[in-house]
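[1] sequence and predicted structure, then a few things I'm wondering about:
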Amino acid sequence: MTDVDFVIVGAGSAGCVLADRLTASGRYSVMLLEAGGSDLNFWIWMPIGYGKAFYDPRINWMYMSEPDPGTGGRRSYWPRGKVLGGSSSINAMVYIRGQHQDFEDWKAMGNPGWGWDDVLPYFRKAETNDAGADEWRGGDGPLHVATMARDLHPLCQTYLKAGEELGLRRNPDFNGADQEGVGLYQNTARNGFRMSTARAYLRPAMKRKNLRVVTHAHATRILFQGSRATGVEYICRGERRTVTAAREVIVSAGAVNSPQLLQLSGIGPAHLLADKGVEVRHHLAGVGRNLQDHLGLDYLYRSRVPTLNQQLRPLYGKLWYGLRYVLTRRGPLSLGVNQGGGFIRTRPELTRPNMQLFFSPVSYTKAPPGKRPLMSPDPFPGFLLGIQPTRPTSRGYLEIRSSNPFEAPAIHPNYLSTNADLQEMLEGAAFMRALAAMPAFQDVIDAEIKPGPDVTSTQDLVADIRSRAGTVFHPVGTCRMGPDRAHGVVDQRLRVHGVAGLRVVDASIFPTLTSGNTNAPAIMVGEKGADMILADHATDGSPAR
């Protein structure tokens, strides 16, 4: 048994931030438990390599959802990082904070201290933006955010021109004064390498004597004395071990694994726990509920001009661009495939954007669910337009199947379970066709491949959406932050309701989905959570270890 001040479960987007910030002063000792292994993997560090990481069980939980009525009874593939850096080590690296109003919504839901003015300092604290610091962007944080313009495919300019022809304005920074418009994405990368939280935060922190990182450590349950969390039991290389937390246990295992661990530890809906043979320690109905995720849809076009397909498909292209990347960290392998993007309103009466856009100068017509074989695109020139409604109203849930901590939970996304969500998908589909009809795109489009020009009726469009729409890998909300213990799991300081010495600090605490990719706000939660923890323990009078 080991005794430390803080135990953190999960070395992901928030967990690595916590490990760094809680050990920086040297005052507190921390043990960080990670079920996966090292992030020193070529396919993790090379930006376009995430196509490989998506299906590698050594670094990926590779979850599957339950059959979902909203998507025609299909099961969704949910890759989740099982490695240092968590999903920040296997994601597509797009850096989006969300709309200012997203966080005002959080505050209005009974979470003081989480409005836009409250969270902006933590976004800035985390970041070094290579375009420079300003009132919105950070300039000296651990997380480097890269502008990709120098290596973008020329078709990105065609995309931007088509957007302007449709009446959209160019937005030079989706993370600046406002989010609306079309523009180019920034990635979490530096010098041609992925910038995960393992690289940004954890690697420097691992040099400190007061931080111990244990990999291949699968947490099986939280330990208690009465109503107080006192440690964690975990399995490491076949051996059962325990660690005692003198101050707090912090669960940062993500939107799937955090509620799973709480339920396995007896915290959750009492009827579920009793049914699965878990002793009920604290009834908390919201654990595993409020599941939200972005659902996306792509339209695929055959192009009259070359795309990345012609660069990456041939063997000589793989060799040439592979060599260029190794020697210079430049070229298409140094980027993600989501190069152009935007945020738009599909109805003029809306007060804020409700749709995120994606433009990828590459296409895949035979990719398996949840996978883009990035180095094996179509043999013909093609590109993708994509949309995702930013704030879905559908709510799902997840729950343990048994008391076995190694059995994956049952994930019920409940996609498109509201009319509002289906209507927004139809509006997004109409927008993609309107954008493709602009002169700039008509000069380069040869044909619409998917869903195809014959899919025009509302009935056929709905059928296409239900058969092809898929997760954009942004699950949140399963340990919801909120004051109401009937639905919330943590309070505004991320303390689990009714349990002492236990917090959840990761994307599972989001009350609602943010408008865009979720890695940046998950890192912000890590930064803000660390400050809260340090502040709470700076005045408690107990000695540090």
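    Cool, got the structure.
[2] only C-alpha atoms for contact and neighbour calcs from this point on.
    OK.
[3] show which residues not belonging to the longest helix belonging to the chain make contact with it.
    Looking across the chain with DSSP state H, the single longest helix is helix 519-538. Residues outside helix 519-538 that contact it (C-alpha atoms under 8 Å, 6 or more residues apart in numbering) are 13-15, 17-18, 21-22, 88, 93, 95-98, 119, 122-123, 126, 493-494, 505-507, 514.
[4] buried residues of it, list them for me.
    Buried positions in helix 519-538, judged by neighbour count with 16 or more other C-alpha atoms under 10 Å: 519-531, 533.
[5] hmm, residue 178 is touching residue 101, no?
    No: the pair residue 178 and residue 101 does not pass the contact test of C-alpha atoms under 8 Å, sitting 9.9 Å apart.
[6] which of the three states applies to residue 321?
    Judged by DSSP: H, G, I helix; E, B strand; the rest coil, the three-state class of residue 321 is helix.
[7] hang on, I meant residue 202
    Per three-state DSSP, residue 202 ends up helix.
[8] separation between it and residue 211?
    Relative to residue 211, residue 202 is positioned 10 Å away (C-alpha to C-alpha, to the nearest Å).
[9] between the two, which contacts overlap?
    residue 19.
[10] who's in contact with stretch 444-459?
    Counting by C-alpha under 8 Å, 6+ apart, 299-305, 436, 461, 464 sit against stretch 444-459.
[11] ok, stretch 509-518 next?
    Contacts for stretch 509-518 (C-alpha under 8 Å, 6+ apart): 94-99, 102-103, 106, 109, 290, 292-293, 354, 356, 390-392, 474, 476-482, 489-490, 494, 507, 521.
[12] just to revisit the earlier point, any chance of the contacts of stretch 444-459 in CSV, with distance to residue 113, neighbour count and secondary structure too?
    Output for those, formatted as CSV (distance: C-alpha to C-alpha, whole Å; neighbours: other C-alpha atoms under 10 Å; DSSP: H, G, I helix; E, B strand; the rest coil):
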residue, distance to residue 113, neighbour count, secondary structure
299, 40, 21, strand
300, 43, 22, strand
301, 45, 24, strand
302, 48, 22, strand
303, 49, 21, strand
304, 52, 15, coil
305, 50, 14, coil
436, 42, 23, helix
461, 42, 18, helix
464, 42, 17, helix
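[13] put this beside the first:
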Amino acid sequence: MQEFDYVIVGAGSAGSVLANRLSADGHHRVLLLEAGGSDRSFWVQVPIGYGKVYYDARVNWKYTTEPDPNRNGQRSYWPRGKVLGGSSSINAMVYVRGHPTDYAEWGAVAPGWDWQDVAPVFRRMEDWAGGADDLRGAGGPLPVYDVGRDVHPLTRTYLEAAGQAGFPTNPDYNGADMEGATLYQITTKGGRRASTARCYLRPAMKRANLKVQTHAHVTRVLFQGRRAVGVEYVHKGLTRQARTRGEVILSGGAINSPQLLQLSGIGPAAVLQHHGITVLHEAPHVGRNLSDHLGADALYRARVPSLNQDLRPALGKLLAGMRYVLTRKGPLSLSLNQGGGFVRVMEGATRPDLQLYFSPVSYTRAPVGTRPLMNPDPFPGFLLGFNPCKPTSTGYLQICSPDPMVPPEMHTNYLDTEYDRAVMLAGFRLIRKIAQTPALAAVIEDEIMPGWHVESDEDLADSIREKSWTVFHQCGTCRMGSDPSQSVVDARLRVHGIAGLRVADASVFPTIPSGNTNAPAIMVGERASDLILEDTRT
């Protein structure tokens, strides 16, 4: 058994960053434990390959939630990365910093996390294809690609339609102003996915003071009194321990980090005692404040070719594959959601409250529990979708067994507030408005799902309950804050009431950001490394 200065649990979006930054000076011995395996899979590296790994247990935790009464008792499927790079290795790669007011909310409960604190961190981590300026960064470890020259012609039609609906095109939603229709920036380089495994971890793996252990499922944190001194994990069927003279840092994500805390005796006392786990520290908010973006979309049959004609036929797949292999260009080098934007839809809104998505390819979403190939539809079509930026409904998760190999219960609680139901309805009416502009109406043959006949508020609300879907942005389950009675970690990400233990991943978000959550999760990894090294020096 070896002893390390830092033991990091989870090689995901934040954990890979921490492994790089904490080992950079060569003075600290760092162990990184990852339950999954290598990210070297072809379909992990190919940007559009996330459709292939969507149900792949080799790289994916494949979580399924409990039935949600607000959605007619339906379960949600939540893919989460179980691989080097975590969910940054299997996500849609859209890069969104968030709105400055998101971080004003964070800073209000956790000093040091306001926009002026995190904006320089975003800037230093970026290698933005548009070049550095006062707001954007270049030369950082994380490539951010501008897809402008590569998008499908239908995506340009969408931008024209959004303009006709009153939303002009924003050339950089991560710049001075978030609002407007846009082409999404993605984390790729040279036509390959730029996960944190590729950008942060692999360069650091050459260092002698960093050890990375894959297929290591951490089962509990070890303590001496109320101080974390290591972890226990299972590797190749054997139970092992890793000890630290410094800190244990949980970076398992919004599901795994609170689960591991509860398994280790930190969480709601009644839940732990029910499963025979000794309560080390009662922390009722571990697993609470579960936030996510809930989306909905409309499927349109098009009068003109879409990416369906390139990606469904065998010959089209062959040609797209050859183009990608030879040039690293073409549809395989991009995300499915090429366009979108951030707009205001609710009366009196002072900031974007709705995120839009446009995909020039369509596919029918399969029920939870099935294994779709995510094959494009056999007709030309596209998807126009949305999600509220700041949903107010929150769920919770908790262990349902003392066995660490059993997934926790995940209760989504979507659509639980009047605001969330109202903004979803307003969002659907908005995408209908965009679809009926001259630009898109000229290329639409029919609305297949839900169909033009679904028109009344009641019918649309029924459709939303039945057809809405997660946008895979789970966060908030170990939220940070200065008040221990309302949070799990403090502003320096230290678990309240416990020494030598921090959490650094999307679970610490006090509130959900306005856009995709991967960039903020990477930022948390960067900011956490600053805080840890500052505390080490003092």
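    Everything's here; your move. Keep in mind the model is a prediction, meaning the values are calculated, not measured.
[14] mind checking the TM-score on these two?
    Laid over one another, the chains give 0.99 as their TM-score (TM-score structural alignment, normalised by the length of structure 2), with 538 aligned residues with a C-alpha RMSD of 1.1 Å.
[15] pull the distance from stretch 145-163 of structure 1 to the chain's centre.
    Offset of stretch 145-163 of structure 1 from its chain centre (C-alpha atoms, centre = their mean, to the nearest Å): 23 Å.
[16] list the buried residues of it.
    In stretch 145-163 of structure 1, counting by 16+ other C-alpha under 10 Å, buried: 145-148, 152-153, 155-156, 158-163.
[17] spatially, which two of these are the most separated?
    Greatest spatial distance among those (C-alpha to C-alpha): 145 and 162, at 26.6 Å.
[18] starting at the chain centroid, how far to the lengthiest strand in structure 1?
    Using DSSP state E to define each element, structure 1 has its longest strand at strand 239-251. Distance of strand 239-251 of structure 1 from its chain centroid, counting by C-alpha atoms, centre = their mean, is 26 Å.
[19] that strand vs structure 2, average offset?
    When structure 2 is superposed, strand 239-251 of structure 1 averages 0.5 Å from its matched positions, counting by mean C-alpha distance after the TM-score superposition for structure 1.
[20] ok, residues contacting that strand?
    Contacts to strand 239-251 of structure 1, defined as C-alpha under 8 Å, 6+ apart, come from residues 1-10, 229-235, 258, 501-506.
[21] got a PyMOL select line for the buried ones in these?
    In PyMOL, a selection of the buried entries from the contacts of strand 239-251 of structure 1 looks like this (16+ other C-alpha under 10 Å):
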select buried, resi 3+4+5+6+7+8+9+10+229+230+231+232+233+234+258+501+502+503+504+505+506
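[22] so of the contacts of strand 239-251 of structure 1, which ones are in helices?
    Among the contacts of strand 239-251 of structure 1, the members falling in helices (DSSP H) are residue 258.
[23] got the buried residues for stretch 330-346 of structure 2?
    Applying 16+ other C-alpha under 10 Å to stretch 330-346 of structure 2 flags 330-346 as buried.
[24] any buried residues in stretch 202-210 of structure 2, and which?
    Applying 16+ other C-alpha under 10 Å to stretch 202-210 of structure 2 flags 202, 204-205, 209-210 as buried.
[25] likewise for stretch 237-252 of structure 1?
    241-252.
[26] ditto for stretch 363-379 of structure 2
    363, 372, 375-377, 379.
[27] could those residues be laid out in JSON lines, adding distance to residue 419 of structure 2 and secondary structure?
    Below are the buried residues of stretch 363-379 of structure 2 laid out as JSON lines (distance: C-alpha to C-alpha, whole Å; DSSP: H, G, I helix; E, B strand; the rest coil):
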{"residue": "363", "distance to residue 419 of structure 2": "29", "secondary structure": "coil"}
{"residue": "372", "distance to residue 419 of structure 2": "33", "secondary structure": "coil"}
{"residue": "375", "distance to residue 419 of structure 2": "35", "secondary structure": "coil"}
{"residue": "376", "distance to residue 419 of structure 2": "34", "secondary structure": "coil"}
{"residue": "377", "distance to residue 419 of structure 2": "34", "secondary structure": "coil"}
{"residue": "379", "distance to residue 419 of structure 2": "36", "secondary structure": "coil"}
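[28] quick check: the two most widely separated of the residues you listed?
    372 and 379 (17.6 Å).
[29] quick one, helices of the stretch 151-300 of structure 1?
    155-165, 197, 203-205, 254-264, 270-275 (DSSP state H, counting those that start in this stretch).
[30] mean per-residue distance, the shortest one to structure 2?
    Its match in structure 2 and helix 197 of structure 1 itself, once the structures are fitted together, sit a mean 0.2 Å apart by mean C-alpha distance after the TM-score superposition for structure 1.
[31] ok, and what's touching that helix?
    Under C-alpha under 8 Å, 6+ apart, the answer for helix 197 of structure 1 is 12-14, 16-17, 85, 88-89, 143.
[32] check the third one too.
    Helix 203-205 of structure 1 is touched from outside by 19-20, 23-24, 211, with contacts defined as C-alpha under 8 Å, 6+ apart.
[33] one more time with 6 Å
    residue 20 (C-alpha atoms under 6 Å, 6 or more residues apart in numbering).
[34] residue range for that helix in structure 2?
    Aligning helix 203-205 of structure 1 against structure 2 (TM-score structural alignment) gives residues 202-204.
[35] off-centre distance for the matching stretch?
    Worked out by C-alpha atoms, centre = their mean, stretch 202-204 of structure 2 lies 22 Å from the chain centre.
[36] average offset of that stretch relative to structure 1?
    Mean for stretch 202-204 of structure 2 is 0.3 Å (mean C-alpha distance after the TM-score superposition for structure 1).
[37] contact partners for residue 394 of structure 1?
    417-418 are the contacts of residue 394 of structure 1 under C-alpha under 6 Å, 6+ apart.
[38] please enumerate the strands of the stretch 101-250 of structure 1.
    127-129, 143-147, 181-184, 186-187, 189-190, 193-194, 211-214, 217-225, 228-236, 239-251 (DSSP state E, counting those that start in this stretch).
[39] just how off-centre is the fourth one within its chain?
    Centroid separation for strand 186-187 of structure 1 versus its chain: 14 Å, with C-alpha atoms, centre = their mean.
[40] packing partners of it?
    Helices and strands touching strand 186-187 of structure 1, as assessed by 3 or more C-alpha pairs under 6 Å, 6 or more residues apart in numbering; DSSP states H and E, comprise strand 143-147.
[41] what's the matching range in structure 2 for the strand it packs on?
    Using TM-score structural alignment, strand 143-147 of structure 1 pairs with 142-146 in structure 2.
[42] quick one: contacts of that stretch?
    125-129, 185-188, 199.
[43] highest neighbour count among the residues you listed?
    residue 187 (28 neighbours; other C-alpha atoms under 10 Å).
[44] hmm, back to that, adding distance to residue 67 of structure 1, write the strands of the stretch 101-250 of structure 1 out as a markdown table.
    Formatted as a markdown table, the strands of the stretch 101-250 of structure 1 follow (distance: least, C-alpha to C-alpha, whole Å):
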| stretch | distance to residue 67 of structure 1 |
| --- | --- |
| strand 127-129 | 39 |
| strand 143-147 | 37 |
| strand 181-184 | 35 |
| strand 186-187 | 33 |
| strand 189-190 | 35 |
| strand 193-194 | 33 |
| strand 211-214 | 35 |
| strand 217-225 | 27 |
| strand 228-236 | 31 |
| strand 239-251 | 28 |
